[in-house]
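J.: Based on what follows, work out the 3D shape:
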Amino acid sequence: MSEDLSAGDSISESLTVDRSTLRRASLAGMIGTTLENYDFVIYGTAAALVFNKLFFPNLNPAIGILASFATYGVGFVARPLGGLFFSHFGDRIGRKWVLIGTLFLMGTATFVIGLLPTYGTVGVLAPILLTLCRLLQGFGSGAEQAGGIVLLTETAPRTKRGRYASLVYVGAALGSVLGALVWILVQLMPDDRVQSIGWRIVFLSSILVTIAAYIFRRRLRESPVFEEAKSRGKIVERERTPLGLAFRNGWRGIVRVFGINIGAIAHSYFYQVFVGSYIENDLHMPSDVVPPMLLIGGIFAMISAFTGGVLSDRFGRRPLYIVICAMLMVMPYPAFLLLHTRSVLIVGLVVVVGFIVAVEGTVGVQSAFLPELFGSRYRYTGVAIGRETSAAVGGFGPFIAQGLLAATGSFIPVVVYLMVLAAIGLVTAVWAPETRGRDLLAEADARHGDPMPAAAD
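T.: Here you go, the predicted structure:
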């Protein structure tokens, strides 16, 4: 039975937002996630192309790449911890200040990576410092996307929540574009210059994105739903934490977010990170073809994220996500077959389609879907816990894929791994309710942990 509900006399529909507030929130959500994904894309590209040589030079090439991807995956371990820490304050004092704090933590960690000594200078201390910076990156990013989509979902008009919340992931795709563009420019240098100073320029450039993000966020206003919930006494009392409420009343929502996101995140980083390494190290294609593919993929992904949000407002979150998960299940095997043509055009097409469907098509639909699964008192916490624990598992996708490839010499186990995670997303989406039009100020329904539906027109 369809649970798609309109909000004719919903409390939250009485809240009005002026255009300047909505525009400011949209830009703030976009630019913050631009920084987050810029950080992760430049790191993922470096992990695929240079870090195995700079930080793990004494290992054989396959193990060096595996170790490089392991440091990439470590950042995802810290994300649930960062999500728990920051979302507690996001549900207690508001979304704005948390988003400013995470911005500076991520930006600082990325900038410092550009200053790190390599293995040739300080030995084993180099990968230790690299791992520490990745942990700080992950800790900050653990609340970034959750905060952005919660803020925009709570600020946007009911009928356009998907459209506006998807701008967070338009920003993520823009981060991919900028990261790829910087790598393209750096790779114009001779290889020895890329290994010595070029990669540092990539990471040091993050300071520019950080400053731009702060300029937009410093004038950000709190979401009207949060302010209204606070004025009505719906925000948790001092003796009760959002975390406790989320697990007690919203555990089904947390499980749903985990299942919905795990396949998406694994497929996303498969195309953003693993494929770049596979192209260079297994297919032996030139490394300089990777950043242009990521650049073009990111441009199409920006369109895909926004389109996903708009379509979810039109047709509903649940049916659209079911279709996308079904596509993810059938994509991996033909993707590998096409990669093995070694045609730059065909390989580039695989990357672009991967960006459209797996990287941003999934999260464009998720943008309003995930926040609408929770009640008003623990929305930020619920989204952050479910999303970032799944990211901690799915984010190790490149590492797991590389391990399966090294152990078996075949891409078939990688295909099976990706199909299983996509199937989890598909089953979860079938199990999840339709959330379009729900009252964001409603308390959780104690019977099943979902927000109470808005009254029908």
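
J.: going forward, measure contacts between C-alpha atoms and count neighbours the same way
T.: OK.

J.: which residues sit in contact with the closest residue to residue 82 other than its chain neighbours?
T.: Among residues not flanking residue 82 along the chain, residue 139 sits closest, at 4.1 Å (C-alpha to C-alpha, 6 or more residues apart in numbering). When contacts are counted by C-alpha atoms under 8 Å, 6 or more residues apart in numbering, residue 139 touches 75, 78, 79, 80, 81, 82, 83.

J.: Residue 159 is in contact with residue 437, correct?
T.: Yes - counting by C-alpha atoms under 8 Å, residue 437 does reach residue 159; the two are 6.9 Å apart.

J.: the more surrounded of those two?
T.: Remark: of residue 437 and residue 159, residue 437 carries more neighbours, 26 against 15, as counted by other C-alpha atoms under 10 Å.

J.: Would you confirm that the more buried one belongs to a helix?
T.: No - read with DSSP: H, G, I helix; E, B strand; the rest coil, residue 437 is coil and lies in no helix.

J.: For residue 376, see how far away it is.
T.: 14 Å (C-alpha to C-alpha, to the nearest Å).

J.: do the same with residue 180
T.: 38 Å.

J.: do the same with residue 211
T.: Taking C-alpha to C-alpha, one finds residue 211 at 32 Å from residue 376.

J.: repeat for residue 76
T.: 27 Å.

J.: ok, now residue 438?
T.: 11 Å.

J.: so who does the residue most central in space within the chain touch?
T.: Closest to where the C-alpha atoms of the chain average out (C-alpha atoms, centre = their mean) is residue 145, at 6.3 Å. Counting by C-alpha under 8 Å, 6+ apart, residue 145 makes contact with 33, 168.

J.: Secondary structure element holding it?
T.: helix 144-155 (DSSP states H and E).

J.: what comes up buried for the host helix or strand of residue 334?
T.: Assignment of secondary structure by DSSP H and E places residue 334 within helix 332-339. Buried positions in helix 332-339, judged by neighbour count with 16 or more other C-alpha atoms under 10 Å: 332, 333, 335, 336, 338, 339.

J.: Does anything pack onto it? Which helices or strands?
T.: In terms of contact count using 3 or more C-alpha pairs under 8 Å, 6 or more residues apart in numbering; DSSP states H and E, helix 332-339 is assigned the packing partners helix 344-354, helix 412-431.

J.: Tell me the buried residues in the last one?
T.: When you say that, I think you mean helix 412-431. 413-415, 417-419, 421-429.

J.: quick check: angle from it to helix 332-339?
T.: Using axes from the mean of the first three to the mean of the last three C-alpha atoms, to 10 degrees, one finds that helix 412-431 and helix 332-339 are set 140 degrees apart in direction.

J.: elements contacting helix 412-431?
T.: Helix 412-431 packs on helix 251-269, helix 317-330, helix 332-339, helix 397-408, going by 3+ C-alpha pairs under 8 Å, 6+ apart.

J.: For the comparison step, fold the sequence that follows:
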Amino acid sequence: MSETVAPRPDSAVLRKVAFSGLLGTVIEYYDFLLYGTMAAIVFGRLFFPGSDPVVGTIASFGTLAVGYVARPVGGIVFGHFGDRIGRKSMLIFTMTMMGLASVLIGLLPTYSAFGVGAPALLVLLRIVQGVAIGGEWAGATLMVVEHADPRRRGLWNGLLQMGSPLGSVLSTIAVALVTRLPEEQLLSWGWRLPFLFSAVLLGVGLYVRISVTESPLFEQARTAAEKPRIPLVQVLRNPGTFALACAVGIGPFALTALVSTFMITYGKAIGYATSDVVNGVLIVAVMGLVTIPLFSALSDRVGRRAVVLGGAVAIVLLAFPIYALVNAKTVALLFAGMVLGQLIQNAMYAPLGPLLSEMFGTNVRYTGVSLGYQAAALIGGGFTSLFASSVFTASGAPSSTPLAILATACGLVTLVAVWRTGETRGRDLAETTRTRTPVSG
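T.: Got it, this is the predicted structure:
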């Protein structure tokens, strides 16, 4: 029996969809990574002051973790309505939520002006950010892969995922500029400027996103007889697929937290200037503009599994050498360690969009991809930063050993998961509700 094949739009439509997804991913990563960087630099003093600066740092990273905890909630909520109502409407909503939450963070009073209300509002807005991001990535990814030619899903997804390093570049540049201010000005008003810039990104993103067309595969699935009332229930009926979808992403999210977000705290503790570590973050982000689309396109040729597996093996073997480079306390070797770590992260991260999309049927795909991806973000990104800051500060003298062990362990999780998942490249996305785990081997 012949397969059902969804109609494909022309190249102009696909380019607009990809550009819309790119802008959404830029906003997502700009806002979310900006918070992580500011948590490392100033939030401990502004929102969690106390006699012990270590407590303030842990508390600020705790609010970072809160945002990650909220992401699976957003994945469930927006995944449900994205599978029931449509991808496009949910993406407009998530982009608006994310941008407005970031702007409001830039307008918050600090602890000195508003007392405990200040950190409470910060946590609330961080939760809003997390819920919005929970629905953004999967929706943007699905709009691209469900429009794209099956043979080039990786290529088009790679263009979309350039938003990740581009958002990181923009957030790093914004932080680098404001941290050049005298400390008094940085703490009084300078830290607000990067958050307020989110309003510009939001305006451009909404202008483009409103004009894109709905996913042709979703439109085709509207008339399907087997349309689940609650997509989440359908996804959880096959817990093995969901567990693998989550576990595959844990390694790359952990490396993002360790190489970018927490590296600022660690680098400062062992003697590097903040500006040197921020410059390193900028270098690896710029590198990702090239390597992420290359690795994603490569997955169209050699398979999703081979690319992710290569990155997972690399971090298991090289986690300790990477920190040895950083611990040399030479700026050039710091950059080398960060570049190597981020290159490995890019290999694991780049094929995730098509890989996860090919594991779920159309009528549950938004829910399945959202929940798997965001659960991985919670475990690999949120808890990694919180665990790293807690263990690191509790140990007294700065030590990279627990950080390297953590990177190795998360890499092993991804390695086992992608090995068990098997190859997904080329699978028919026109199927509706069935979730499926390819046979490994």
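
J.: Switch the helices and strands packed on helix 412-431 of structure 1 over to CSV; also include distance to residue 48 of structure 1.
T.: Formatted as CSV, these follow (distance: least, C-alpha to C-alpha, whole Å):
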stretch, distance to residue 48 of structure 1
helix 251-269, 12
helix 317-330, 23
helix 332-339, 17
helix 397-408, 10
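
J.: out of those helices, which comes closest to residue 60 of structure 1?
T.: Among those, the nearest to residue 60 of structure 1 by C-alpha to C-alpha is helix 397-408 (11.9 Å).

J.: Tell me which residue of structure 2 lines up with residue 372 of structure 1.
T.: Aligned counterpart of residue 372 of structure 1 in structure 2: residue 358 (TM-score structural alignment).

J.: what's the answer for residue 257 of structure 1, then?
T.: Superposed on structure 2 with TM-score structural alignment, residue 257 of structure 1 falls opposite residue 245.

J.: That match touches residue 369, doesn't it?
T.: Yes - at 7.4 Å, residue 245 of structure 2 and residue 369 qualify as touching, with contact defined as C-alpha under 8 Å.

J.: Between these two, which contacts overlap?
T.: residue 356.

J.: Which part of structure 2 matches the helix holding residue 334 of structure 1?
T.: The alignment of helix 332-339 of structure 1 onto structure 2 (TM-score structural alignment) spans residues 319-326.

J.: Would you mind getting the average deviation of the matching stretch from structure 1?
T.: Here the mean offset of stretch 319-326 of structure 2 against structure 1 after fitting is 1.5 Å, by mean C-alpha distance after the TM-score superposition for structure 1.

J.: which residue sits closest to the aligned residue in structure 1 for residue 79 of structure 2, ignoring its sequence neighbours?
T.: Matched across to structure 1, residue 79 of structure 2 falls on residue 87, judged by TM-score structural alignment. With sequence-adjacent residues excluded and distances taken as C-alpha to C-alpha, 6+ apart, residue 87 of structure 1 is closest to residue 381, at 4.8 Å.

J.: for residue 217 of structure 1, same thing?
T.: Nearest one to residue 217 of structure 1, counting by C-alpha to C-alpha, 6+ apart, is residue 28 at 5.1 Å.

J.: Check residue 100 of structure 2 too.
T.: residue 199 is the one closest to residue 100 of structure 2 (C-alpha to C-alpha, 6+ apart), at 7.2 Å.

J.: Helix or strand: which one has the alignment partner in structure 1 of residue 166 of structure 2?
T.: Taking TM-score structural alignment, residue 166 of structure 2 has residue 174 as its aligned residue in structure 1. Per DSSP H and E: residue 174 of structure 1 is located in helix 167-186.

J.: superposed on structure 2, where does the next helix or strand after that helix end up, distance-wise?
T.: Next along the chain after helix 167-186 of structure 1, taking DSSP H and E as the criterion, comes helix 191-193. With mean C-alpha distance after the TM-score superposition for structure 1, helix 191-193 of structure 1 departs from structure 2 by a mean of 1.4 Å once superposed.

J.: In structure 2, which residues correspond to helix 191-193 of structure 1?
T.: Going by TM-score structural alignment: helix 191-193 of structure 1 matches residues 183-185.

J.: give me the number of residues near residue 290 of structure 2?
T.: Residues lying near residue 290 of structure 2 (other C-alpha under 10 Å) number 15.

J.: Find the nearest non-adjacent residue to the equivalent of it over in structure 1, please.
T.: In structure 1, residue 290 of structure 2 lines up with residue 303, judged by TM-score structural alignment. Distance criterion C-alpha to C-alpha, 6+ apart; nearest residue to residue 303 of structure 1, sequence neighbours excluded, is residue 170 at 7.4 Å.

J.: residues in contact with the one you found?
T.: With C-alpha under 8 Å, 6+ apart, residue 170 of structure 1 has these contacts: 30, 301, 302, 303, 305, 306, 360.

J.: next one: residue 138 of structure 2
T.: By C-alpha under 8 Å, 6+ apart, the neighbours of residue 138 of structure 2 are 353, 366, 369, 370, 373.

J.: Do I have it right that the third one meets residue 357?
T.: In this case it means residue 369 of structure 2. Yes - counting by C-alpha under 8 Å, residue 369 of structure 2 touches residue 357, with 6.3 Å between them.

J.: any idea what residue 221 of structure 2 aligns with in structure 1?
T.: Residue 221 of structure 2 maps onto residue 229 in structure 1, by TM-score structural alignment.

J.: Okay, and its match sits in which element?
T.: helix 224-231.

J.: Give the other helices and strands that that helix contacts.
T.: Using 3+ C-alpha pairs under 8 Å, 6+ apart, helix 224-231 of structure 1 sits against helix 144-155.

J.: mean deviation of the helix it packs on from structure 2?
T.: With the two structures superposed, helix 144-155 of structure 1 lies on average 1.1 Å from its match in structure 2, counting by mean C-alpha distance after the TM-score superposition for structure 1.

J.: Where in structure 2 does that helix fall?
T.: Taking TM-score structural alignment, helix 144-155 of structure 1 hits residues 136-147 over in structure 2.

J.: what about the matching stretch, distance to the chain center?
T.: 14 Å (C-alpha atoms, centre = their mean, to the nearest Å).
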